[in-house]
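Peer 1: A predicted structure for the sequence below; I have some questions about it.
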Amino acid sequence: MSVLKSVDDLFEFARKCEKKTIALVGAEDVEAVKALVEAKKLGIADGLLIGNEEVVKRNLELIGAHDFKIIDSKDEYDASRKGVECVVRGDASILMKGLVKTSILLKEVLKDEWNLKVKELLSHVIVMDIPGFNRLLLLSDGGMVIKPNLEQKKMIIENAVEVAKKLGIEKPKVACLTAIETVNPNMPETLDSAILAMMNRRKQIKDCIVDGPLALDNAVSEKAAKVKGIESEVAGKADILITPDIHSGNMLGKSVVYFAGGKIGGVVVGAKVPIVLV
């Protein structure tokens, strides 16, 4: 497949694929329902709405939407369980977080009885369409792993690489971000980044090119990399940005929307089904 370079490319690709059914857990969330309505109009997905039936029906009337199956639930725990049951039965192939706590939904997903976990680590990947860039950028992890250790960072990279490949990026370029682009023993994040780059060279991390430490500017701007005298296959050309903790990842992802007018979509990967989480 050709490389998908924008949200429009993603929509066009989705239209050509088999239509999916999304189980929205916590369907009292009006904005999430609006997203499902739009996906249905585009012909890329149908939806199951799981939440307080009375509230969900009222919201559907307010936005003028119809033809959605509603599964009544009494609280967040009940909604999460019913959502997971939907994907286990095959009634839906994607979970989407609505008005429920992330921790409650993911705790249900990870229960042994469902056998949904396929990776040792679940991680969050944001796909970003940023004005001025000629490609999609991926960001991880701004939504799941609070302060990953070295082994967890390796798994975060591997999960993000799988997503990048789904977007047609054959050998993704991965930048391990820190505040600076040199190793500083007083900044442990720079040490991890350098180790991850060496692990990639030693084939301990495969199917991608990893470099680090890199600062944000010289990870995405060839001009900035040239000014700093950084020469690598990744500098200025990164496809995937790996942040040192959840705080930096979360803030960077949201800044794309609020400061740059970009578009983002987030998904938790590592389970048998994708979990939409923005």
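Peer 2: It's in. Just so it is clear, the model here is predicted, and its values are computed rather than measured.
Peer 1: use CA for all of it now, contacts and neighbours both
Peer 2: Will do.
Peer 1: what residues does stretch 149-158 touch?
Peer 2: If you take Cα atoms under 8 Å, 6 or more residues apart in numbering as the criterion, stretch 149-158 is touched by 121, 123, 140-141, 174, 192, 196, 205-206, 242.
Peer 1: Among those residues, name the ones in strands.
Peer 2: 123, 140, 174, 242 (DSSP state E).
Peer 1: buried residues in stretch 109-128?
Peer 2: 109-110, 116-117, 121-128 (16 or more other Cα atoms under 10 Å).
Peer 1: end to end, how far does it reach?
Peer 2: 26 Å (Cα to Cα, to the nearest Å).
Peer 1: before we move on, what about stretch 270-278?
Peer 2: Terminal-residue distance, stretch 270-278 (Cα to Cα): 16 Å.
Peer 1: What of stretch 142-154?
Peer 2: 15 Å.
Peer 1: same question, stretch 194-211
Peer 2: Start-to-end, stretch 194-211 (Cα to Cα) is 7 Å.
Peer 1: try stretch 140-159
Peer 2: From its first residue to its last, stretch 140-159 covers 9 Å (Cα to Cα).
Peer 1: Which of the three states applies to the residue most central in space within the chain?
Peer 2: In the chain, the centroid-proximal residue (Cα atoms, centre = their mean) is Val125; its distance is 2.5 Å. With DSSP: H, G, I helix; E, B strand; the rest coil as the basis, Val125 sits in strand.
Peer 1: give me every residue that touches it.
Peer 2: Residues counted as contacts of Val125 (Cα under 8 Å, 6+ apart) are 138-143, 160, 163, 266-269.
Peer 1: what's the answer for Ile240, then?
Peer 2: The contact partners of Ile240, by Cα under 8 Å, 6+ apart, come to 137-140, 160-161, 164, 172-175.
Peer 1: TSV for these, including neighbour count and distance to Ile104?
Peer 2: What follows is the contacts of Ile240, written out as TSV (neighbours: other Cα atoms under 10 Å; distance: Cα to Cα, whole Å):
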residue	neighbour count	distance to Ile104
Leu137	21	29
Leu138	26	26
Leu139	25	24
Ser140	31	21
Ala160	28	24
Val161	26	27
Ala164	25	28
Pro172	23	33
Lys173	23	34
Val174	27	31
Ala175	32	32
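Peer 1: on that earlier part again, what's the most distant pair in the ones in strands among the contacts of stretch 149-158?
Peer 2: Ser123 and Val174 (15.7 Å; Cα to Cα).
Peer 1: and Ile22, that's in a strand?
Peer 2: Yes - under three-state DSSP, Ile22 sits within a strand.
Peer 1: tally of neighbours for Ser193?
Peer 2: Ser193 has 29 neighbouring residues, counting by other Cα atoms under 10 Å.
Peer 1: That one and Val56, how far apart?
Peer 2: The gap separating Ser193 from Val56 is 46 Å, by Cα to Cα.
Peer 1: take the one below as the second:
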Amino acid sequence: MLRSYDQVLDRVRSGGRVTLAVASAEDMEVLRCVAMAREEGICDALLVGDPSKIGPMAKELGLSDLPVIADPDPASAAVTAANEVREGRAQVLMKGLVNTSDFMRGVLNPDKGLRTGSLISHLSVFQIPGEDRLVFHTDGGINIAPDLEAKRGILRNALSALWALGYERPNVAVLCANEQVNPKMQATVDAAALVEEWGRGEFGSCVMEGPIALDVAISPEAAHHKGIESRISGQVDLFLMPNIETGNVAGKSLIYYAKAQMAGLVLGAKAPIVLTSRAETARGKLYSIAMACLVSQGAR
């Protein structure tokens, strides 16, 4: 179990050096995060983009020794950076100053990208003040209204990441508005189907419950008051969201009301991908890099 981002940083440092490939690296905020990651001792980096723009920024940040691959066109730089990961010269891919759709097209390029055939999904990580563990949410960033098959893919991606992070048997809550299966609430039908499949061993090593409401998943007291017996209440590692709205609102509520620190990564490709929001703090971006590095180390 991971209890804090400090623990994540410590584990990455002891797990062997990881190289980060940055697509369209001519972005001061991204390069500042790369500099922080190097100072923390968690990764090296190679930069892809316009050398005439990257050079002065890198010099200012003490990154002049990093290799720069010249590819001034942002869309092309995304393909080039993805190919560096594909060829094993880097282990983690990070988005720089490139449009997200162009970046993802580079990731999924059939010849040079990181396509695996798996669904691409987003995993959010939260360190919440007062809590004794990191908490994982999926998917509040990519898949808008996943059907049952998409939820299977999202779950498999997230579980693979948690296993790589050292969780041998993570607790998974398939979130819904309540615990009753209601044909008018598709999320409850999907949750029951996923838990039935888990019972047949289709999701590997984890403990899964659903449909389960957020209060029951978080609070053993709430479970007791509602007369619900749960093996995971108060000990959930991974929350599977029914749709992107729920994931987005839940995540932002933790950040802005509970003052949680978020990290995030994109899963389902041949390597972890760091794709952060412009609104994300520098520390948040650093922690996203660290989580991606730790997943990469654990997947080797």
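Peer 2: Thanks, I have the structure now. All figures in this text were calculated on a predicted structure; none of them were measured in a lab.
Peer 1: TM-score for this pair?
Peer 2: Comparison of the two superposed chains (TM-score structural alignment, normalised by the length of the first structure) gives a TM-score of 0.91, and 276 aligned residues with a Cα RMSD of 2.0 Å.
Peer 1: re the thing from before, and which of the contacts of Ile240 of the first structure is nearest Lys16 of the first structure?
Peer 2: Using Cα to Cα, the contacts of Ile240 of the first structure come closest to Lys16 of the first structure at Ala164, 18.7 Å.
Peer 1: if I pick that closest one, what's in contact with it?
Peer 2: Listed by Cα under 8 Å, 6+ apart, the contact partners of Ala164 of the first structure are 138, 170, 172, 239-240.
Peer 1: That one matches what in the second structure?
Peer 2: Using TM-score structural alignment, the partner of Ala164 of the first structure in the second structure is Leu162.
Peer 1: that's a helix at its match, yeah?
Peer 2: Yes - Leu162 of the second structure forms part of a helix when assessed by three-state DSSP.
Peer 1: ok, and the closest non-adjacent residue to Leu214 of the first structure?
Peer 2: Once flanking residues are discounted, Leu214 of the first structure sits nearest to Glu181: 4.2 Å by Cα to Cα, 6 or more residues apart in numbering.
Peer 1: That neighbour sits in which helix or strand?
Peer 2: Element membership of Glu181 of the first structure [criterion: DSSP states H and E] is none; it lies in no helix or strand.
Peer 1: Could you check how many residues crowd around the residue mapped onto it from the second structure?
Peer 2: Correspondence of Glu181 of the first structure to the second structure, assessed by TM-score structural alignment: Glu179. For Glu179 of the second structure, the neighbour count with other Cα under 10 Å is 19.
Peer 1: Glu179 of the second structure contacts Ala213, doesn't it?
Peer 2: Yes - with contact defined as Cα atoms under 8 Å, Glu179 of the second structure reaches Ala213; the gap is 6.2 Å.
Peer 1: that older thread, ignoring the adjacent residues along the chain, who's closest to the counterpart of the residue nearest to the centre of the first structure in the second structure?
Peer 2: Alignment note (TM-score structural alignment): Val125 of the first structure maps to Leu123 of the second structure. Distances taken as Cα to Cα, 6+ apart place Thr138 nearest to Leu123 of the second structure, at 4.9 Å, with adjacent residues excluded.
Peer 1: Quickly note the distance from the one you found to Glu202 of the second structure.
Peer 2: Taking Cα to Cα, one finds Thr138 of the second structure at 19 Å from Glu202 of the second structure.
Peer 1: cool, and Phe103 of the second structure?
Peer 2: Relative to Glu202 of the second structure, and taking Cα to Cα, Phe103 of the second structure is found at 32 Å.
Peer 1: swap in Ala164 of the second structure?
Peer 2: Per Cα to Cα, Ala164 of the second structure is found 18 Å from Glu202 of the second structure.
Peer 1: next one: Ser230 of the second structure
Peer 2: Ser230 of the second structure is 21 Å from Glu202 of the second structure, by Cα to Cα.
Peer 1: neighbour-wise, which of Ala164 and Glu202 of the second structure wins?
Peer 2: Using other Cα under 10 Å, the more surrounded residue of Ala164 of the second structure and Glu202 is Ala164, with 17 against 13.
Peer 1: got a list of what that one touches?
Peer 2: 294-299.
Peer 1: Figure out the helix or strand that the closest residue to it other than its chain neighbours lives in.
Peer 2: Of all residues not flanking Ala164 of the second structure in the chain, Gly298 sits nearest, at 4.2 Å (Cα to Cα, 6+ apart). For Gly298 of the second structure, the element it lies in under DSSP H and E is helix 282-299.
Peer 1: go on, Leu93 of the second structure?
Peer 2: strand 92-95.
Peer 1: residue range for that strand in the first structure?
Peer 2: The aligned range for strand 92-95 of the second structure is 94-97, by TM-score structural alignment.
Peer 1: quick one: contacts of the matching stretch?
Peer 2: The contact list for stretch 94-97 of the first structure, computed with Cα under 8 Å, 6+ apart, reads 20-26, 83-84, 87, 105, 273-277.
Peer 1: hmm, try it at 6 Å
Peer 2: With contacts defined as Cα atoms under 6 Å, 6 or more residues apart in numbering, stretch 94-97 of the first structure is touched by 22-25, 273-277.
Peer 1: Next: stretch 245-262 of the second structure.
Peer 2: 125-128, 140, 241, 284.
Peer 1: residues in the first structure matched by it, start to end?
Peer 2: Per the alignment by TM-score structural alignment, stretch 245-262 of the second structure matches residues 247-264 in the first structure.
Peer 1: what distance separates that stretch from the centre of its chain?
Peer 2: 13 Å (Cα atoms, centre = their mean, to the nearest Å).
Peer 1: quick one: buried residues of it?
Peer 2: Going by 16+ other Cα under 10 Å, stretch 247-264 of the first structure has these buried residues: 248-250, 252-254, 256, 262-264.
Peer 1: Of the residues you listed, which belong to strands?
Peer 2: Counting by DSSP E, these place 263-264 in strands.
Peer 1: Compute the distance between the equivalent of Leu114 of the second structure over in the first structure and Leu196 of the first structure, please.
Peer 2: Residue correspondence to the first structure (TM-score structural alignment): Leu114 of the second structure is matched to Leu116. Leu116 of the first structure sits 28 Å away from Leu196 of the first structure, going by Cα to Cα.
Peer 1: quick one: contacts of stretch 125-143 of the second structure?
Peer 2: Contact partners of stretch 125-143 of the second structure, identified using Cα under 6 Å, 6+ apart, comprise 2-3, 121-124, 237-241, 244, 247-248, 260-264.
Peer 1: Do a quick rundown of the helices in the first structure.
Peer 2: 7-16, 30-42, 53-63, 76-89, 102-109, 150-166, 188-201, 216-220, 222-228, 246-258 (DSSP state H).
Peer 1: Have a look at how far, on average, the third one is from the second structure.
Peer 2: By that I understand helix 53-63 of the first structure. Once fitted to the second structure, helix 53-63 of the first structure is off its aligned match by 3.6 Å on average (mean Cα distance after the TM-score superposition for the first structure).
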